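Student: Quick one: sequence plus predicted model below, questions after.
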Amino acid sequence: MSQSQFAPLQNDLILRAARGQPVERPPVWVMRQAGRYLPEYHVVKGSNNFFVCCRDENLASAITIQPVDHYDGILDAAIIFSDILVIPQAMGMAVDILDKIGPHFPDPLRVPDDLKKLTVDVDVKKELDWAFKSITATRLKLNGRVPLLGFCGGPWTLMVYMIEGGGTKLFRYAKTWLYLYPEATHQLLQRITDVAIEFLAQQVVAGAQMLQVFESWAGELGPNEFKEFSLPYLIQIITGLRKRLLELGITDHIPVTCFPKGAMYALDWLADTDYDVVSLDWTIDPKEAVKIANGRVVLQGNLDPGIIYGSDEVISKKVEQMIAGFGGGKQGYIVNLGHGTQPFMDPAKLGHFMKECHRFGSA
């Protein structure tokens, strides 16, 4: 898709902020902003399976744009409606989303010999063609209103799902791989990383204007383990992506965010990488994060999503504290929650959060 066929951006606030430029107010978006908490999502989804919605460009684009319409003039970005588990699918694994249970892999990887089940040379453009079509369709329908974000899962996080077979509280099988099969672990992480780089690059070709890497299970690794099993592959992704984009003829700087949920000890290390933005969960004080980052990287976050269940007064107070902690939000900062929205959240409360970010950010 030629970038010239897309409409000019009317709101580039998040892109300027992600590049470290001064902005008139902090840009606002939230993780999982398109989804189950919005009544209109259920109307569009109907009885369709989750992955059917992801793979249908009309459904995916409609769901992606819903929060932009719902919070018209308040949201500063759209993020494509998809899932981090599409990479394991592209690698040959079956994945279902079970109602009230979540992700389910019928045939997980339990021993190193199971690596034979995976596709050796993944044709990313072929296997994830539907994802790229959804991004292009959505970018066209947005018509320049706000930038469109693409994303992928971090290698360690995807490895956990592929080995555990779904969500877990014990990480029994994934930790077994780390400490019993370290060589096979690195082999699997490398294969995931290689697919992730191409997947992100092709999302940009399709029309994504900013990207995020979700290392959602980072907090299950101690600092030493993060340095061995996560950080090297996260670095490979950003360096490999920059190189691949140039090979594809894309010379514009595409901002990329890394979100190491639960591993705020890694902020200092990630600030020394080529990531433009590090997203923070709610376990770190904004002022401490600003001190650690020391201008090396833009920060994103970090309101506890649970605060959305509070009163308007509490939400306003917490927003004010957060933005003040990040220095007022006029440079080096993007507003977000410390994780994604939840199905039970009141859309009006989330809207109040966003509006308050505008008010305090422009003060």
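Tutor: That came through fine.
Student: can we go C-alpha only for contacts and neighbour counts from here?
Tutor: Will do.
Student: any idea how far the spatially most distant residue from the centre of the chain is from residue 192?
Tutor: The centre of the chain is farthest from one residue, residue 113, which by C-alpha atoms, centre = their mean lies 30.8 Å away. For residue 113, the distance to residue 192 equals 17 Å [C-alpha to C-alpha, to the nearest Å].
Student: Please report the distance of the residue farthest from the centre of the chain from residue 185.
Tutor: 12 Å.
Student: for residue 42, same thing?
Tutor: Applying C-alpha to C-alpha to residue 42 and residue 185 gives a distance of 39 Å.
Student: burial measure for residue 52, as a count.
Tutor: 13 (other C-alpha atoms under 10 Å).
Student: I'd like to know which elements the helix or strand harbouring it is packed against.
Tutor: Residue 52 is part of helix 50-55 when elements are defined by DSSP states H and E. Judged by 3 or more C-alpha pairs under 8 Å, 6 or more residues apart in numbering; DSSP states H and E, the packing partners of helix 50-55 are helix 57-70, strand 96-98, helix 129-142.
Student: let's see 7 Å
Tutor: helix 57-70 (3 or more C-alpha pairs under 7 Å, 6 or more residues apart in numbering; DSSP states H and E).
Student: List the contacts of the following helix or strand past the helix it packs on.
Tutor: Sequence-wise, the next helix or strand downstream of helix 57-70 (DSSP H and E) is strand 78-79. With contact meaning C-alpha atoms under 7 Å, 6 or more residues apart in numbering, strand 78-79 is reached by 64, 65, 68, 146, 147, 148, 149, 150.
Student: Against that first model, consider the following:
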Amino acid sequence: MTAALQNDLYLRALNREETSRTPVWVMRQAGRYLPEYLKVRKQAGDFMTLCSTPDLACEVTLQPLDRFNLDAAILFSDILTIPDAMGLGLHFETGEGPKFSNPVRNRADVEKLPIPDPDDKLRYVMDAVSTIRRELNGRVPLIGFSGSPWTLATYMVEGGGSKDFSKVKGMLFSDPALLHELLDKTAKSVISYLNAQVAAGAQSLMIFDTWGGVLSPANYREFSLRYMQQIVDGLTREADGRKVPVVLFTKNGGQWLDIMADTGCDGLGVDWTMNLADARAKTADRVALQGNLDPSALYGSPESIRVEVKKVLDSYGPGTGHVFNLGHGIHQFVNPEHLGVMVEAVRELSQR
């Protein structure tokens, strides 16, 4: 874990330092669009076995780095590891996504939730982080991550994915105090979890607020941003003699980038619904920005992908602080060669 970092472009960009080009990585870069991933996934037998077997999690984390010239690795795991460690009975049903056998619906459910010890039921995540960091051997930085408290709460209360979020929003409006108790407990769990990832070797952190965009502006501040602020305040921000940058990403949250920047985070993920020039103006260049190619652009031709990459780079404009990424996770049925086109276009077109 002490190997010198050979490529620190990603960390330098998040610190808004000069870089020779724009660094690039991709959300869900280790995943189902890669045939080599599907092979290991089949070997594991099921998704959670893959996540909870450190050697296999390491293998799939490194697969995209072996194929593409990416500037960061991201831990292969799932945002629902914390609720699972709380005893909610996470399982995955074919065609339906994640489900919880024991959803959180009332005060008794909230009160009995433990704050998981990262060295106990989440030990497999920390072992994966340390294994990946060792195998990277300084090649690129390793990103650790968690879901935001609000996003985790949506799954915990709904019992799985949702289209209308009726149960968690019902709790928000009928018993906001109870939801705050759930969110506070979840935030404390995330802080412990992410700090343990840093101790295990993560060099940057990302908080995915996938469902923050379904809230009204006032409720976003109260039930999502408030708890991401709590996390940012509680995180370890230096390790191995370097700053550990923290990135927040709220899908469909472009209208809130300015108040997200107020948290003291180092970077903000931006989805494809907002122009990066507008995002820079809204945040007054106080934070780095990550994004924001529409993931569906990778269904286009190689020529069109290059055009779209240039549009994103031009929208950010000159200066430091840009990490190229998709505006959300890569789609399952994208041709891997098209991601390679995107990565090489970023590397070529962003040369300073």
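Tutor: Great, that's in hand. Note that the coordinates shown come from a computational prediction; the quantities given were computed from them, not determined experimentally.
Student: where does the TM-score land?
Tutor: Scored against TM-score structural alignment, normalised by the length of the second structure, the superposed chains reach a TM-score of 0.97; 351 aligned residues with a C-alpha RMSD of 1.4 Å.
Student: re earlier: of residue 42 and residue 185 of the first structure, who's got more company?
Tutor: Each of residue 42 of the first structure and residue 185 has its neighbours counted (other C-alpha under 10 Å); residue 185 has more, 20 against 14.
Student: Is residue 310 of the second structure located within a helix, as I assumed?
Tutor: Yes - with DSSP: H, G, I helix; E, B strand; the rest coil as the criterion, residue 310 of the second structure is located in a helix.
Student: How many residues are close by it?
Tutor: Number of residues near residue 310 of the second structure (other C-alpha under 10 Å) recorded here: 18.
Student: got it, and residue 157 of the second structure?
Tutor: 26.
Student: What residue in the first structure is paired with it?
Tutor: Residue pairing (TM-score structural alignment): residue 157 of the second structure is matched to residue 163 of the first structure.
Student: before we move on, what about residue 101 of the second structure?
Tutor: Here residue 101 of the second structure is matched to residue 106 in the first structure, going by TM-score structural alignment.
Student: hang on, the earlier thing: what residues in the second structure pair up with the helix holding residue 52 of the first structure?
Tutor: So helix 50-55 of the first structure is aligned with residues 47-52, judged by TM-score structural alignment.
Student: Would you mark the buried spots in the matching stretch?
Tutor: Across stretch 47-52 of the second structure, burial judged by 16 or more other C-alpha atoms under 10 Å covers 48, 50, 51, 52.
Student: sorry, back to before: from residue 127 of the first structure, how far off is the match of residue 101 of the second structure?
Tutor: 20 Å.
Student: likewise residue 227 of the first structure?
Tutor: From residue 227 of the first structure over to residue 127 of the first structure (counting by C-alpha to C-alpha), the distance is 31 Å.
Student: what number of residues lie near residue 313 of the first structure?
Tutor: Residue 313 of the first structure - counted by other C-alpha under 10 Å - has 10 other residues nearby.
Student: Sorry, slip of the keys, the one I care about is residue 262 of the second structure.
Tutor: Residue 262 of the second structure: 12 surrounding residues under other C-alpha under 10 Å.
Student: how about it, what's its match in the first structure?
Tutor: Checking TM-score structural alignment: residue 262 of the second structure goes with residue 272.
Student: what helix or strand does residue 99 of the second structure sit in?
Tutor: Per DSSP H and E: strand 97-100 holds residue 99 of the second structure.
Student: Tell me the buried residues in that strand?
Tutor: Buried-residue list, strand 97-100 of the second structure, by 16+ other C-alpha under 10 Å: 99, 100.
Student: Mind giving me the packing neighbours of it?
Tutor: strand 90-93.
Student: which residues sit against the strand it packs on?
Tutor: Against strand 90-93 of the second structure from outside (C-alpha under 7 Å, 6+ apart): 84, 98, 99, 100, 101.
Student: what about that strand, how far off from the first structure?
Tutor: Compared with the first structure after fitting, strand 90-93 of the second structure has a mean deviation of 1.4 Å; criterion: mean C-alpha distance after the TM-score superposition for the first structure.
Student: Report the inter-axis angle for the lengthiest helix in the first structure versus helix 129-142.
Tutor: Identified as the longest helix of the first structure according to DSSP state H is helix 182-206. Using axes from the mean of the first three to the mean of the last three C-alpha atoms, to 10 degrees, one finds that helix 182-206 of the first structure and helix 129-142 are set 40 degrees apart in direction.
Student: equivalent range in the second structure for helix 182-206 of the first structure?
Tutor: Using TM-score structural alignment, the partner range for helix 182-206 of the first structure is residues 176-200.
Student: what's the answer for stretch 8-23 of the first structure, then?
Tutor: Under TM-score structural alignment, the match for stretch 8-23 of the first structure is residues 4-19.
Student: Sort out which residues of the matching stretch are buried, please.
Tutor: Result for stretch 4-19 of the second structure [16+ other C-alpha under 10 Å]: buried residues 7, 8, 9, 10, 11, 12, 13, 14, 15, 16, 19.
Student: same thing with stretch 106-113 of the second structure?
Tutor: By neighbour count with 16+ other C-alpha under 10 Å, stretch 106-113 of the second structure contains the buried residues 110, 113.
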